[in-house]
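Engineer: prediction below, plus the sequence it came from.
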Amino acid sequence: MAQNSMAVRAEHQARFVALIEQNRRSMFRVARAILSCDADAEDAVSQATLNAWQAFGRLRDDRAATSWLLKITVNCARDQFRKGARVTYVEDLAPYAGEAEAPLISDLWEAVCRLPEDSRALVTLYYYNGLSIDEVAHVLGIRTGTAKSRLARARGKLKNMLEEDAP
């Protein structure tokens, strides 16, 4: 019986580790979109990982695991943000634009980082992490219609920023 319990615990731990490994980059990216420096984002991700581990036994639907984990990360990042904002240096943000190193991608990421915090989180979850609008709404704790309208406003702001920055 004890051996069976150990096997279940090992499987539980392996599922959790796989979930974190699979979503680590997304967790950092969404935390970084809310917070102004890497250290704060790393702290938020660490706290989110701890919180997720403590609550992992209550997760009933593995299909919702990614949005559940990102919601925890958003909440931890917001808590960290409330503790005190730091200065953002645009040069520090460019590496987090994604895989592509093209100037347009970098310009877009810089514009995203200039958006207000709620818009940054929404845009990052939707475009950079590939969540559906329903998943974004769930992660941010808002209604789907609200997420859609905020996303539309954020896109408009981004368009204006990029047009203003264009030579």
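Structural biologist: On my side now, so go ahead.

Engineer: going forward, measure contacts between C-alpha atoms and count neighbours the same way
Structural biologist: OK.

Engineer: check which helices and strands the top helix by length along the chain sits against.
Structural biologist: Counting by DSSP state H, the longest helix found in the chain is helix 2-34. Packing partners of helix 2-34 (3 or more C-alpha pairs under 8 Å, 6 or more residues apart in numbering; DSSP states H and E): helix 38-55, helix 65-83, helix 117-123.

Engineer: comparison target below:
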Amino acid sequence: MRPLNSHVDLVLQAQAGDREAFIQLMREIEVQLYRTAWAIVKQEEDCADALQETMLNAFKSLQALKEPSYFKTWIFRILINVCNQILKKRARTLPFADLPNVVSPSSEYEKIDLWDAVDRLEDKQRLVIVLHYFEDMPLSQVGEVLDLSLEAVKTRLHRARIKLKDSIRTPDDKELIHGESISGR
């Protein structure tokens, strides 16, 4: 067996029926897939289900992938579709007691974590941020994964950055921006 040099080689071997090549492909991108699934579904069990279903769907339809160099884009599209299906099912079956609490700004605002700020973004913006910054996808590939034009990706990214910037500012920063004095404290 010759050494595997790239994702394209692995994809071609997997398409030819080599299960080990497919397993290796999955191992190489499993963490990226998990982080993206977590950004969408935000529950451990659902992430595991999403990954399992994505890998199964990818394995079953690997022959349909016409361009092996687009494997990563292709599988992220599958993952996003699976996660959206999970969210739809969850929306129909979520008990009231399990609804998440909305966190309001508090005195602990300065300790905000970037992931918390990203989690508070609406789904469309959060997904663009995760794919571009956390998964290092170029904007063109993010557009392919989400089936959006490059301009739409740039717009979502711009709006998400503004929201993140606003949510990460401390209360003192916000008072200064709004022209209120903070010297009376």
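Structural biologist: Yep, it's here. Bear in mind the structure is a predicted one, so any value in this text is a computation, not a measurement.

Engineer: can you pull the TM-score for these?
Structural biologist: Overlay of the two chains. TM-score (TM-score structural alignment, normalised by the length of structure 1): 0.78; 148 aligned residues with a C-alpha RMSD of 2.6 Å.

Engineer: how about residue 60 of structure 1, secondary structure?
Structural biologist: Using DSSP: H, G, I helix; E, B strand; the rest coil, the structure places residue 60 of structure 1 in coil.

Engineer: got a list of contacts for stretch 70-88 of structure 1?
Structural biologist: Contact partners of stretch 70-88 of structure 1, identified using C-alpha atoms under 8 Å, 6 or more residues apart in numbering, comprise 26-27, 30-31, 34-37, 40-41, 44-45, 47-49, 51-52, 121, 138-140.

Engineer: are any of those residues buried, and which?
Structural biologist: 26-27, 30-31, 34-37, 40-41, 44-45, 47-49, 52, 121, 138-140 (16 or more other C-alpha atoms under 10 Å).

Engineer: residue 173 of structure 2: what's it in contact with?
Structural biologist: Counting by C-alpha under 8 Å, 6+ apart, residue 173 of structure 2 has no contacts.

Engineer: would you mind measuring from it to residue 120 of structure 2?
Structural biologist: 20 Å (C-alpha to C-alpha, to the nearest Å).

Engineer: what's the answer for residue 24 of structure 2, then?
Structural biologist: Counting by C-alpha to C-alpha - residue 24 of structure 2 and residue 120 of structure 2 are separated by 34 Å.

Engineer: same check, this time on residue 45 of structure 2
Structural biologist: On the measure of C-alpha to C-alpha, residue 45 of structure 2 and residue 120 of structure 2 end up 20 Å apart.

Engineer: try residue 100 of structure 2
Structural biologist: From residue 100 of structure 2 to residue 120 of structure 2 the distance is 12 Å (C-alpha to C-alpha).

Engineer: repeat for residue 47 of structure 2
Structural biologist: Using C-alpha to C-alpha, residue 47 of structure 2 is found at 18 Å from residue 120 of structure 2.

Engineer: if we ignore the residues flanking it in sequence, what's nearest the residue most central in space within structure 2?
Structural biologist: Nearest residue to the geometric centre of structure 2 (C-alpha atoms, centre = their mean): residue 36, 3.0 Å. Spatial nearest neighbour of residue 36 of structure 2, chain neighbours left out: residue 130 (6.5 Å); criterion: C-alpha to C-alpha, 6 or more residues apart in numbering.
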